[in-house]
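Trainee: Build me a model:
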Amino acid sequence: MLITSPQNQSIKNIVKLAKSKERKEQQLFVIEGARELSLALQSNYTIESAYVCREMFEKTKYPDVLSSIEDKNIFDISSEIFGKIAYRENSDGIIAVAKPKLHTLENLRLSKNPFVIILEAVEKPGNLGAILRTADAAAADAVIVCDLQTDLYNPNVVRSSVGGIFTVQTAVCTSEEALAWLQANKIASYAAELQAAEFYQDIDFRTPSAIVMGTEAEGLTGFWLKNATKRIKIPMRGKIDSLNVSVSTAVLTFEATRQRGL
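Mentor: The predicted structure is shown next:
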């Protein structure tokens, strides 16, 4: 049966899930796009339901994604209804409702020589998503988000990560818990700070390492500046004194990747 009414309860609930409060209460979130859904399925996320606009889905590069979802959980919807529940333009006609995972430090599995990205009090979903995308591209072991100020499953995080939220190991904790975890795993921490004495190119990232990034407005708090192994900076040659946090994270991450010969 084709869903054509915006008053359909499932459609109304997808709209509700745009709000963090609803996502937390229902323990559900929305995935838009066949590529993102494919990555979620590969990472063993539980898909509750999928809503497909067939005329749009015909153009997808991931036509097999529906084969991993039970037929009883797949619902056809009109293009008008899809337009009401979609978060982005140029979508490929599929939206799914999924269950989130538990993101704890205890669940992280590290390589023998880990590289970790730590974010303190990240506020903007787009920045968090972009950093997850970078982490995936560089094969970072994990992203640890301390004192989270946004929702990990915010639609803008899912969208801007291009599915990286599903492929990168992620943990949410306090800064104190993250520091204790780093120390227990013998991972050196490098805090990014504008006034640091050492340039990032002079740091040896070939051993177990973590970069620690703060907010764009305030930078890192005194906790990390005091407790990190070293403070490092990116040289700024122009009149503007800082980069977007996702760009800074990418610069430091790929320097570590370069040094490691990856």
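Trainee: Please count neighbours and contacts with C-alpha atoms only from this point.
Mentor: Fine.
Trainee: give me the element A171 is part of.
Mentor: strand 170-173 (DSSP states H and E).
Trainee: Does anything pack onto that strand? Which helices or strands?
Mentor: strand 142-146 (3 or more CA pairs under 8 Å, 6 or more residues apart in numbering; DSSP states H and E).
Trainee: And the strands in the stretch 151-262 of the chain, which stretches?
Mentor: Assigned by DSSP state E, counting those that start in this stretch, the stretch 151-262 of the chain shows strands spanning 170-173, 188-192, 198-199, 209-213, 230-233.
Trainee: Any chance of a markdown table for the ones you listed, columns distance to I11 and mean neighbour count?
Mentor: Output for the strands of the stretch 151-262 of the chain, formatted as a markdown table (distance: least, CA to CA, whole Å; neighbours: other CA atoms under 10 Å):
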| stretch | distance to I11 | mean neighbour count |
| --- | --- | --- |
| strand 170-173 | 29 | 20 |
| strand 188-192 | 44 | 24 |
| strand 198-199 | 51 | 14 |
| strand 209-213 | 38 | 25 |
| strand 230-233 | 47 | 22 |
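Trainee: In TSV: these, plus distance to I95.
Mentor: Rendered in TSV, the data for these read as follows (distance: least, CA to CA, whole Å):
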stretch	distance to I95
strand 170-173	23
strand 188-192	38
strand 198-199	44
strand 209-213	32
strand 230-233	41
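Trainee: now for those strands, which one comes closest to S49?
Mentor: strand 170-173 (24.1 Å; CA to CA).
Trainee: packing partners for whatever helix or strand S49 lives in?
Mentor: Assessed by DSSP H and E, S49 sits inside strand 47-52. Counting by 3+ CA pairs under 8 Å, 6+ apart, the packing neighbours recorded for strand 47-52 are strand 74-77, strand 94-98.
Trainee: Would you do the same for the sequence below? I want to compare the two.
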Amino acid sequence: MGIIWDGTGYGLDGKIWGGEFLVGDYKEFKRVATIRDIALPGGDMAIKDIYRIKYSILMDALGEIPNEFATTDDLQVINMMLNKNFNTVKASSIGRLFDGVASILGIKDRVSYEGQAAVLLESKALENDLFYKYEIYNDEILKIDWRPIIRDIVNDVTLGKNVDIITAAFMNTLVNSAVEIVLRLKDIYKIDRVVISGGVFQNIYLLSKLVQILRNNNFKVYYHNRVSTNDEGMALGQLAVAEKGGGILCV
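Mentor: Here you go, the predicted structure:
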């Protein structure tokens, strides 16, 4: 099994991936779980103007954008884009979820490079054992519904809870949801080996907790050591797949 969490990249179905659970090997694999899609108003613009993602996930989770989170003067335009699905793409990306949460917490509304908000979010984390609610549902494949997480975060922000605590609780929740998915997949596929990859796992807080809990549940866990977990590792993996003649999407 592979837990592959990254920013945005095309999946084999032509959609934008970034929060995937895969089963397979170098020759063939299939996508067996992911997260609920996140709408990106403006497409690539949302990767730098991450307040757009904040508006998107707030609208999806709450049905509205509370006034205290409206930090730019283009909110009406973005609302129109989201409501009409105009110039808006969807991505199942953990990296984009990090961006949206960072903006909700007031850490960053615009970034200079991809992943900047996630780095700042990790730096704020004050380790704790708190976590938020989430749901897992079946929509052809298993999907993590992040909307309950956003609702809990908004509630904590409104109550004035420390951002450092919220940040850690958010990442704890991602770990818990990933472990639950992997446990379900183990029952289905009888696999106890888990590979962890993707740029999101440059986050040591997230990686270390996930590895520890998976090992506590008797999984054999593999993650990057000599090659980085972002684009360098991705290129090496693509070469390995090509050498084996793989890259086939199982259905």
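Trainee: TM between them?
Mentor: The TM-score (TM-score structural alignment, normalised by the length of structure 2) is 0.30; 130 aligned residues with a CA RMSD of 6.0 Å.
Trainee: which parts of the strand holding S49 of structure 1 are buried?
Mentor: Residues of strand 47-52 of structure 1 classed as buried by neighbour count (16 or more other CA atoms under 10 Å): I47, S49, A50, Y51, V52.
Trainee: Report the angle between it and strand 94-98.
Mentor: 170 degrees (axes from the mean of the first three to the mean of the last three CA atoms, to 10 degrees).
Trainee: can you count the residues close to E135 of structure 2?
Mentor: 12 (other CA atoms under 10 Å).
Trainee: Of the helices and strands packed on strand 47-52 of structure 1, which stretch is the most buried?
Mentor: Across those, averaging neighbours per residue (mean count of other CA atoms under 10 Å) puts strand 94-98 on top, at a mean of 23.
Trainee: so after it, what's the next helix or strand?
Mentor: Next along from strand 94-98 of structure 1, by DSSP H and E: strand 115-120.
Trainee: now the angle from that following strand to strand 209-213?
Mentor: Using the same axes, to 10 degrees, strand 115-120 of structure 1 lies at 20 degrees relative to strand 209-213.
Trainee: Between strand 188-192 and strand 115-120 of structure 1, find me the angle.
Mentor: 50 degrees.
Trainee: Following element in sequence after strand 115-120 of structure 1, please.
Mentor: Beyond strand 115-120 of structure 1 on the C-terminal side, the first helix or strand identified by DSSP H and E is helix 125-137.
Trainee: buried ones in the longest helix along structure 2?
Mentor: Using DSSP state H, we find that the single longest helix of structure 2 is helix 163-189. Using 16+ other CA under 10 Å as the test for burial, helix 163-189 of structure 2 gives 163-179, 181-183, 185-186.
Trainee: next structured bit after it?
Mentor: strand 193-197.
Trainee: Neighbours of K226 of structure 1, how many?
Mentor: K226 of structure 1 has 11 nearby residues by other CA under 10 Å.
Trainee: typed the wrong thing, it's A184 of structure 1
Mentor: Neighbours of A184 of structure 1 (other CA under 10 Å): 9.
Trainee: quick one: contacts for it?
Mentor: Listed by CA atoms under 8 Å, 6 or more residues apart in numbering, the contact set of A184 of structure 1 is empty.
Trainee: ok, 10 Å please
Mentor: A178 (CA atoms under 10 Å, 6 or more residues apart in numbering).
Trainee: Look up how far W224 of structure 1 lies from it.
Mentor: From A184 of structure 1 over to W224 of structure 1 the distance is 16 Å, taken as CA to CA, to the nearest Å.
Trainee: quick one, which of the helices and strands packed on strand 47-52 of structure 1 is nearest to V30 of structure 1?
Mentor: Between V30 of structure 1 and those, the tightest spacing by CA to CA is seen for strand 94-98, at 4.7 Å.
Trainee: What distance do you get for the nearest residue to I153 of structure 2 once chain neighbours are set aside to V154 of structure 2?
Mentor: With sequence-adjacent residues excluded and distances taken as CA to CA, 6 or more residues apart in numbering, I153 of structure 2 is closest to I166, at 6.8 Å. Per CA to CA, I166 of structure 2 is found 10 Å from V154 of structure 2.
Trainee: Cool, thanks, signing off.
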